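# What follows is a predicted protein model with its sequence.
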Amino acid sequence: MRLAALVLALAPVAAAGPGGAQEAAAEWYEAPAEIVSAPQNATDIQRRTPRESVRNFIEVSDAGRHDAAAYFLNLSDLPQDERAAAGADLARQLAIVIDRQLWIDWASLSARPDAMQEHGGANSALAGKARRDLGLKLAQVDGQAYEIRLGRYKAEGADPVWLFTPQTVDNIPVLYRAFGPAWFERHIPDQLTQRVAGLRLWEWILLPLMLGALFGLGWAAQRLVGFVGARLPKSYLRQAMERSRVPMGLVVVAIAAQFMLELGVSFSGPATTILRPFLLIVMVSGIGLTALRVVDAILDRITLRVIGDIDDTRSLDERELYTSIYAVRRIIVLLMVGIAIIVVLSRLNLFDTLGMSLLASAGLLTVLLGIAGQAVLGNIMASLQIALAKPIRIGDSILFEDDWAYVESIFYTFLRLRTWDERRIIVPVKYFVSQPFENWSVTDARILKTITLFLDHKADIDTLREVFFDLAKQDEGVIEPEEHLFAAVTDHTAHGQEMSFYAMSPDPSTGWSTAMRLREKLLAHIRENHPDWWPQERFLSGAGEGSRKAAAAAD
């Protein structure tokens, strides 16, 4: 029994032993002792954590001790007899590449030996798990991706250490040729290579000079575009060139700056991390704006040539075409913005390591942007709804909140309405589609106008009807008089009667002016022939003595 109990007690330990060893082995890579070893008295070659390895590698490299810096590289892919000589040179080259290309986010670089990610961050799947390798930088050279990466290595009987991986060591010559010192840096005095606020002195001098030269180049480019555009034979081409002066100048500046960087102007990691993405964004934005301005000029040309000025006198097909042109423009803008975002993100690799730390707050950022941009996004969706469903078209005559106006333009976030008296009403699209409105041009532009007169009880509707018919048939603003011309008493009170006269006009603007003319002529006829038809004040027969006295005094 005692033997059985002892076996049962030792069974869990025996079962856990191999599994625990396997789990521990998954936290590092096995490596020979000569790869992970370091001199016994080298107190500055500490490699227990990723942060410690990178920091000490940079410090010993800056001190010029490249032979010591070689102990931070996994040189297992090199022949053993070449490791001493080649290791120091590779460490020197890697230190320069890191200096030129890597802006280290020390807060996100783990200080734990197992590099465990304690919180979810950008990738919650890694939270609470030990890691045996992590990436620092992914660089593009001639269309190929080359990575600077750390790995955790352990030899039998030794503690695990963090080293630059063999793949990184293989990539060093390629990265150094692409991002190493430019030819002119060999002639820079040592005094100007000292660092101030993260950059070298010569960079503080060269950056303003470079920016000034680029600014002058951009100014000259946009002036040249304007000069060439003014001499083009086609008006829409001149308009397109004039609108594209500034974005084309930005494109020229970005291309020139990229050319300078490719030619040999190599800055430190902080400057490169900011400068290259900024130039890429400027270039993509400039190209997109230039293309959009050209498209705008072409669409304006089509509009003016095919349709002309837009108002409710235009046919339904013409107004629908104009609205469709604006919808095409919005689709083109969305496509350009989407393509630009894809290009920028794919080229920048999300700012590599720095971008990953930014993504750690992506969830919160998405919520904040969703709340802040709710109104903008709502207006954009409402604008697309108008473009597809077409409850209104550009040129339609509408009555919106007691204002008679034409739909002059439909933009992403607002509409511009032109009133009959040449005022402009700016209405958010989302608000507009949520409010009732009258579209007088939804099927055609014809409108039945009403002329209302308030007259005395003695006024004869038959007489005024004949007068109105004669006046309306002679007015050029009245159409279809045989079908849509009539008059009637539409209300009656103790003080008089309301007479309404109806006439059809081809469009609201013509109808408005026609109604004004007919009203004036009816009033003139009454004034000249029946002045007793004007409204008169009457007193009821049942009024008291005081009322009769007041009426007599008034007479």
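Perfect, thanks for sending it.
# C-alpha only now, for contacts and for neighbours.
OK.
# hang on, E147 in a strand?
Yes - the assignment for E147 (DSSP: H, G, I helix; E, B strand; the rest coil) places it in a strand.
# pretty sure it contacts V141?
No - counting by Cα atoms under 8 Å, E147 stays clear of V141, with 10.6 Å between them.
# Between these two, point out the one with more neighbours.
In terms of neighbours (other Cα atoms under 10 Å), E147 is the more surrounded of E147 and V141; the figures are 18 against 13.
# before we move on, the earlier item: list residues touching both of E147 and V141?
With contacts defined as Cα atoms under 8 Å, 6 or more residues apart in numbering, no residue is shared by E147 and V141.
# burial of I341, as a residue count?
Number of residues near I341 (other Cα under 10 Å) recorded here: 15.
# what do you get for L136?
Residues within reach of L136, counting by other Cα under 10 Å, total 19.
# swap in the one 10 residues further on?
Residue crowding around Y146 was assessed by other Cα under 10 Å; the count is 18.
# Test my guess that it contacts L136.
No - with contacts defined as Cα under 8 Å, Y146 does not count as touching L136, sitting 11.0 Å away.
# got another, please set it beside the one above:
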Amino acid sequence: MRDLMIGILTVVASAGAAIVFVEILHWTVRRIGRRSQLAADLAATAHRPFLAATTLFAVQLGIRWLLGDFDGRGPLLHLLVILFIAAFGWLVAALVLVLEDAALARWRTDVPDNLKRRRLKTQVVILRRVTVAAIVVLTLGVVLMTFPGIRALGASVLASAGVVSVIAALAAQSTLGNVFAGLQLAFSDAVRVDDVVVVEQEWGRIEELTLTYVAVQIWDDRRLILPTSYFTTKPFQNWTRTGSAVLGTAELDVDFGTDIEPLRAELRAVCEGSELWDGRVCVLQVTDAVGGNVRLRALVSANDAGSLWDLRCLVRERLVAYVWEHQRDALPRVRADLQRSGAAPAGPATGRAPAPAGPSPDAQVFSGGPDGRERGTRFAGPDDPTQIIPSVRGA
């Protein structure tokens, strides 16, 4: 009995020594964390799992080497081994999460040019979920292998693994498809966290991307939840795949007698007077002239989708106000010809100034300025039609 009490006290002392060691180390890392964010995150996240793993390891060693044989020694040691494996898996997962958080903190996405940062954030978030799932599965596997009966069944389990995998694949075909689609999205760069997309006729931002679903934050703060396989099987619009700068339009119907150049000058004044405009594109064009009206389309650019929306609304508001104040005769109207057949048309001359000899730079989308010429080069076909003949023949 005396030896047993000494052994128990020794085990308790070893556990206490382990706790003291962990707390001293935790205090040291916290002091270092005042100057290092990584150390601060490590002290906050890995303290508990490290304390649990170290204490269980010390207690296990104390019982194994300091206590003699007693009733229940084997089951107690087996339980301590299982708890230590679980605590060690918890510690590994905590360390991985600290490293991933450090990577995300280094590559912040709340900056103007965040294309590479959003790509890295998407990949890190996906890898975090995969890593945690892998650690949990491996931990459970190691725990199960501590049972002799399960180890004896290992050969038969491996022999039937092919049949089981086929049955599981058929039963979870949809889930596995979404998992592989999530991995494909993470590394194919088709869509990333914080990308602005248009899906299901809804405009929003990729808020969360997991292995099985994608959460899209709609502009009015609704959430659209879609399976990851949606983005690999159906078309969608990605407004920020190569950059956040985008183009947008504001359309206006006016009368045939409208003088376009003053409206073009007003559009230029609105864009140059607004911080929403990025200085790239400010164009007013006549895109349609049927049904008794002329349709004007103002094409403007902005650094991101949110600024573009506000700029389009501003341009539409200012053009409507300008037409109402300065060209009220340009409002859309319905005409009826009541003169007799054969009569000469009557009416004073309009007295309008002659049209300019050449098109204004603000009236050209695919020509005029460097940006327009570059856009025209990207969207135009080959200059020589014979250049496409070899590819057609090869097809």
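Ah, there it is. Quick caveat, the model's predicted, so the values are computed rather than measured.
# For stretch 33-43 of the second structure, buried residues please.
Under the neighbour-count criterion of 16 or more other Cα atoms under 10 Å, stretch 33-43 of the second structure has 33, 38-43 buried.
# can you confirm E476 of the first structure is in a helix?
No - according to three-state DSSP, the state of E476 of the first structure is coil, so it is not within a helix.
# Just list the residues touching W90 of the second structure, thanks.
Taking Cα under 8 Å, 6+ apart as the definition of contact, the neighbours of W90 of the second structure are P49.
# quick one: the alignment partner in the first structure of it from S268 of the first structure, how far?
Under the alignment (TM-score structural alignment), W90 of the second structure maps onto G286 of the first structure. Applying Cα to Cα, to the nearest Å, the value for G286 of the first structure to S268 of the first structure is 26 Å.
# Over to R293 of the first structure?
From R293 of the first structure to S268 of the first structure the distance is 37 Å (Cα to Cα).
# again with A389 of the first structure
In this structure, A389 of the first structure and S268 of the first structure are separated by 54 Å, where distance is defined by Cα to Cα.
# More neighbours: which of these two?
Here A389 of the first structure and S268 are compared on neighbour count by other Cα under 10 Å; more neighbours surround S268, at 19 against 9.
# what's near enough to touch A215 of the second structure?
The contact partners of A215 of the second structure, taken as Cα under 8 Å, 6+ apart, are 206-209, 223-226.
# Can you select the buried ones from the residues you listed in PyMOL?
What follows is the PyMOL syntax selecting those of those that are buried according to 16+ other Cα under 10 Å:
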select buried, resi 206+207+208+209+223+224+226
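# I'd like the contacts of A215 of the second structure as CSV, with secondary structure and distance to L319 of the second structure appended.
Conversion of these to CSV gives the following (DSSP: H, G, I helix; E, B strand; the rest coil; distance: Cα to Cα, whole Å):
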residue, secondary structure, distance to L319 of the second structure
I206, strand, 33
E207, strand, 35
E208, strand, 39
L209, strand, 40
R223, strand, 34
L224, strand, 34
I225, strand, 38
L226, strand, 39
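# Closest one of the contacts of A215 of the second structure to A155 of the second structure?
Set against A155 of the second structure, the nearest of those by Cα to Cα is L209 (38.7 Å).
# Can you give the distance from the longest helix seen in the second structure to the centre of its chain?
Taking DSSP state H as the criterion, the second structure has its longest helix at helix 73-106. For helix 73-106 of the second structure, the distance between its averaged C-alpha position and the chain's averaged C-alpha position is 30 Å (Cα atoms, centre = their mean, to the nearest Å).
# once aligned to the first structure, how far is it on average?
Superposing on the first structure and averaging over aligned pairs (mean Cα distance after the TM-score superposition for the first structure), helix 73-106 of the second structure comes out at 3.7 Å.
# got the buried residues for that helix?
Neighbour counts over helix 73-106 of the second structure (16+ other Cα under 10 Å) mark 77, 80-98, 100-102, 104 as buried.
# go on, stretch 243-261 of the second structure?
By neighbour count with 16+ other Cα under 10 Å, stretch 243-261 of the second structure contains the buried residues 243-251, 253-256, 258-260.
# same thing with stretch 163-179 of the first structure?
Judged by neighbour count (16+ other Cα under 10 Å), stretch 163-179 of the first structure contains these buried residues: 163-169, 171-173, 175-176, 178-179.
# Likewise for stretch 314-328 of the second structure?
Residues of stretch 314-328 of the second structure classed as buried under the neighbour-count rule (16+ other Cα under 10 Å) are 314-316, 318-320, 322-323, 327.
# Distance to L115 of the second structure and secondary structure added to those, as a markdown table?
Written out in a markdown table, the entries for those read as follows (distance: Cα to Cα, whole Å; DSSP: H, G, I helix; E, B strand; the rest coil):
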| residue | distance to L115 of the second structure | secondary structure |
| --- | --- | --- |
| L314 | 28 | helix |
| V315 | 28 | helix |
| R316 | 30 | helix |
| R318 | 33 | helix |
| L319 | 34 | helix |
| V320 | 36 | helix |
| Y322 | 38 | helix |
| V323 | 40 | helix |
| Q327 | 44 | coil |
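# Which members of the residues you listed define the maximum pairwise distance?
For these, with distances taken as Cα to Cα, the pair at the greatest spread is L314 and Q327 (18.8 Å).
# Identify the residue range in the second structure corresponding to stretch 51-69 of the first structure.
Equivalent residues of stretch 51-69 of the first structure are lacking entirely in the second structure, counting by TM-score structural alignment.
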